[in-house]
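In: The sequence and its predicted three-dimensional model are supplied below.
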Amino acid sequence: MTAKIFIDGEHGTTGLQIRSRLADRKDIELISVPTERRKEKAARAECLNAADIAILCLPDDAARESVSLIENDTTRVIDASTAHRVADGWVYGFPELDRQQGRAIAEARRVANPGCWPQGPIALLRPLVSAGLLPADFPVTVNGITGYSGGGRTMIEDYEAKGEDAPEFLLYGLSLSHKHLPELRQYANLARDPLMQPAVGNFAQGMVAAVPLQLGHLDRVPKGEELHAAIADHYAGLEESVLEVAPLEALERSPEIEPERYNGTNTMRLHVFVNDTRAQALLIAVYDNLGKGASGAAVQNLDLMLGDMA
């Protein structure tokens, strides 16, 4: 069966990337709003209701509107916005979350695609909280850097217009209320909001997310080997996983910790660096903010849902 796929918002950054990834597929039919009707809500509604799966690449309010336009019980949805990531009735589109998540996504009618920033920290922290190596109320800090495509069309246009005059390193989220905090807290199984300090670099895409851990105040301080083993064991044998866990090594620096290393792929590679004497650890995820962080994740979820339809 050829599934009908509608990308609502196909001309935005994520939508264009998804369409590119799907362009040569023979198992799907991409349907689109005719150019002359692009501003018509009725035209979008027709495509939404004609699709087997609709992928929403829209701002939050527009994504909610699109869901409200679906009048049947057959169109399934993958929402790439923030609108439904912690909403009741929506399955979180991170197949690596646990051993049941891939099946839950495959069977779901409504899937919320994860944000780029939360995915790496969730991938690093959830196994440690689940294994009891970190308490749920551990004071978590997240920092890192992403390409300017993570800021959407406005930031892309701004950076490309400034060229070499664009900032090489730009901190943001200084209000300490990043919109991805609710999803990071919920799916990492944390009992308190993390402190998140993101930055943008003068490159188009790719990212590094880091979680530094001060372990010395814990009643029982886990060793680096335990942290690494818990993360590796969590992802071992997951058929739906695109995550890789790097070996536990004592390194001063590594060429693998480079934001653009996995651009154009759906790979996420996790690293654990430790100093057991100091009771400190540094957890790092490297991935493409437009790959596993956005469009790649959407296609991964789409394939799971299509598999359930086959």
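Out: That came through fine. Numbers count the residues shown, from 1 in each chain.

In: hey, let's count contacts and neighbours off CA atoms from now on
Out: OK.

In: ok, how many other residues are close to residue 67?
Out: 18 (other CA atoms under 10 Å).

In: just checking, residue 55 touches residue 4?
Out: No - contact criterion CA atoms under 8 Å: residue 55 and residue 4 do not qualify, at 11.0 Å.

In: the more surrounded of these two?
Out: residue 55 (28 against 18).

In: and that one, what is it in contact with?
Out: If a contact means CA atoms under 8 Å, 6 or more residues apart in numbering, then residue 55 has 5-8, 77-80, 298 as its contacts.

In: mind listing what residue 110 touches?
Out: Here residue 110 is in contact with 76-79, 89-91 (criterion: CA under 8 Å, 6+ apart).

In: let's bring in a second one:
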Amino acid sequence: MAVTGKIFIDGEAGTTGLGISARLDGRPEILRMSLPPERRKDAGAKRALLEAVDIVILCLPDDAARETVALAASLGDKAPRILDASTAHRVADGWTYGFPELSPAQPEAIRTARLVSNPGCYATGAIALLRPLVDAGLLSADHPVAINAVSGYSGGGKAMIADYERGAAPAFEAYALGLEHKHLAEIQRYGGLERRPIFAPSVGNFAQGMLVSAPIFLDDLPGRPKGADLQAALAAHYAASRFVRVMPAEASGKIEPQSLNGTNDLELRVFFNETRRHAVLVAKLDNLGKGASGAALQNLDLMLARSA
């Protein structure tokens, strides 16, 4: 099989890098290039490798990602295209947001972009729920939005993973209660929100999986829609999507976070009570799949369609 693209995963030993590598197993058309461990901090060696690849995927802390982007930019016409899985460039000028389902035009924007930012896991669920409703006029851009979420501990970094795996972490923990979570900027921008939402994340004692939810007072929305109207708007937006599905709400009124683990799927539901005129929007995804490495591979495939 002919090679369609040469890539370098900068930060391949981290959780997202390992996830991308695993998803690329069995994809011989994508040639993975790397540096030996003893040369990973050698700027000259990295520069030469960046010149040799079509796309570099950054799975690095934010500052390190910015350093690699600056190094690539110094190569001029020899610079590779960049897919950044860090938080560093998600709302930066000149970067294309890597959520293909954002709008009908987004896949082509990703396909032709030189710089693509992979979305955050929480942001993926929140934006998937909110943006179609804003675009449809069912949710005002200045509506006061509150978002709750729970994730598996695998998204918390090496220290958190180690604490959970050795039994030293709590069964459940709310965090980021200073209300400055790093995903807020992209949720507001790409969710189409003029008003900064309140975001309250938490982590549970399970390795991976995620639920993102937003409670809604239906009578506070423009035109006082029914819960079924919100579901219909989501269904219309994602009708042609391969990975995003709008599902009926469970009759039990319960939902668990782990059934999509290992996939790049995202499921959206609208739970509602018309008597009370209340609704809860819920997104389910694998925080390591559609929330990280799965989304990166989806974006990579779009980008390589142009590179091939």
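Out: Structure's in. What do you need? Every value quoted in this text rests on a predicted model; they were computed, and no experiment measured them.

In: picking up where we left off before, okay, the contacts of residue 55 of the first structure in a markdown table with secondary structure next?
Out: Output for the contacts of residue 55 of the first structure, formatted as a markdown table (DSSP: H, G, I helix; E, B strand; the rest coil):
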| residue | secondary structure |
| --- | --- |
| 5 | strand |
| 6 | strand |
| 7 | strand |
| 8 | strand |
| 77 | strand |
| 78 | strand |
| 79 | strand |
| 80 | coil |
| 298 | helix |
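
In: Return the member of the residues you listed nearest to residue 109 of the first structure.
Out: Lowest distance from residue 109 of the first structure to the contacts of residue 55 of the first structure (CA to CA) belongs to residue 77, with 6.2 Å.

In: Now do the closest one against residue 27 of the first structure, distance only.
Out: Counting by CA to CA, to the nearest Å, the separation of residue 77 of the first structure from residue 27 of the first structure is 18 Å.

In: what about the two, which has more around it?
Out: Counted by other CA under 10 Å, residue 77 of the first structure and residue 27 do not tie: residue 77 has more neighbours, with 27 against 11.

In: Quick one: residues contacting that one.
Out: Residue 77 of the first structure neighbours (CA under 8 Å, 6+ apart): 53-56, 67, 109-111.

In: cool, and residue 211 of the first structure?
Out: Here residue 211 of the first structure is in contact with 121, 140-143, 282-284 (criterion: CA under 8 Å, 6+ apart).

In: what does residue 133 of the second structure give?
Out: The contact partners of residue 133 of the second structure, by CA under 8 Å, 6+ apart, come to 139, 230, 233-234.

In: The first structure: helices as residue ranges?
Out: 13-22, 41-50, 60-69, 101-107, 116-130, 152-162, 181-187, 224-235, 296-309 (DSSP state H).

In: matching residues in the first structure for stretch 111-123 of the second structure?
Out: Alignment of stretch 111-123 of the second structure against the first structure: residues 106-118, by TM-score structural alignment.

In: How about stretch 51-63 of the second structure?
Out: Stretch 51-63 of the second structure maps onto residues 49-61 of the first structure, going by TM-score structural alignment.

In: same deal with stretch 205-215 of the second structure?
Out: So stretch 205-215 of the second structure sits over residues 202-212 in the first structure, by TM-score structural alignment.

In: For the stretch 201-310 of the first structure, which segments are assigned as strands?
Out: 207-214, 243-245, 268-275, 280-287 (DSSP state E, counting those that start in this stretch).

In: among the contacts of residue 110 of the first structure, which ones are buried?
Out: Buried members of the contacts of residue 110 of the first structure, scored by 16 or more other CA atoms under 10 Å, are 76-79, 90-91.

In: Go through the strands of the stretch 201-310 of the first structure and name the closest to residue 182 of the first structure.
Out: strand 207-214 (16.8 Å).

In: now the angle between strand 280-287 and that closest one, please.
Out: 170 degrees (axes from the mean of the first three to the mean of the last three CA atoms, to 10 degrees).

In: distance from strand 207-214 of the first structure to the second structure after superposition?
Out: With mean CA distance after the TM-score superposition for the first structure, strand 207-214 of the first structure departs from the second structure by a mean of 0.8 Å once superposed.

In: How far off centre is that strand?
Out: Distance, stretch centre to chain centre, for strand 207-214 of the first structure: 16 Å (CA atoms, centre = their mean, to the nearest Å).

In: what does stretch 267-282 of the first structure give?
Out: For stretch 267-282 of the first structure, the distance to the chain centre is 21 Å (CA atoms, centre = their mean).

In: what stretch of the second structure does that stretch fall on?
Out: The aligned range for stretch 267-282 of the first structure is 265-280, by TM-score structural alignment.

In: Contacts for the matching stretch, please.
Out: 125, 128-129, 213-219, 226-228, 230-231, 243-250, 253, 260, 281-286, 289-290.

In: from those residues, which would you call buried?
Out: 125, 128-129, 213-216, 218, 226-227, 230-231, 244-246, 249, 260, 281-286, 289-290.

In: The match of stretch 51-63 of the second structure: which residues count as buried?
Out: Buried residues in stretch 49-61 of the first structure (16+ other CA under 10 Å): 49-58, 60.

In: CSV for those, including distance to residue 21 of the first structure?
Out: Formatted as CSV, those follow (distance: CA to CA, whole Å):
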residue, distance to residue 21 of the first structure
49, 23
50, 21
51, 18
52, 18
53, 16
54, 15
55, 13
56, 15
57, 14
58, 18
60, 23
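
In: Could you pick out which of those are located in strands?
Out: Residues of those located in strands (DSSP state E): 53-56.

In: How much space separates the counterpart of residue 300 of the first structure in the second structure from residue 269 of the second structure?
Out: With TM-score structural alignment as the criterion, residue 300 of the first structure lines up with residue 298 in the second structure. To residue 269 of the second structure, residue 298 of the second structure is 23 Å away according to CA to CA.

In: Aligned against the second structure, show me the partner of residue 23 of the first structure.
Out: Per TM-score structural alignment, residue 23 of the first structure is aligned with residue 25.

In: residues near its match, how many?
Out: 9.

In: which one in the second structure is aligned with residue 78 of the first structure?
Out: Taking TM-score structural alignment, residue 78 of the first structure has residue 83 as its aligned residue in the second structure.
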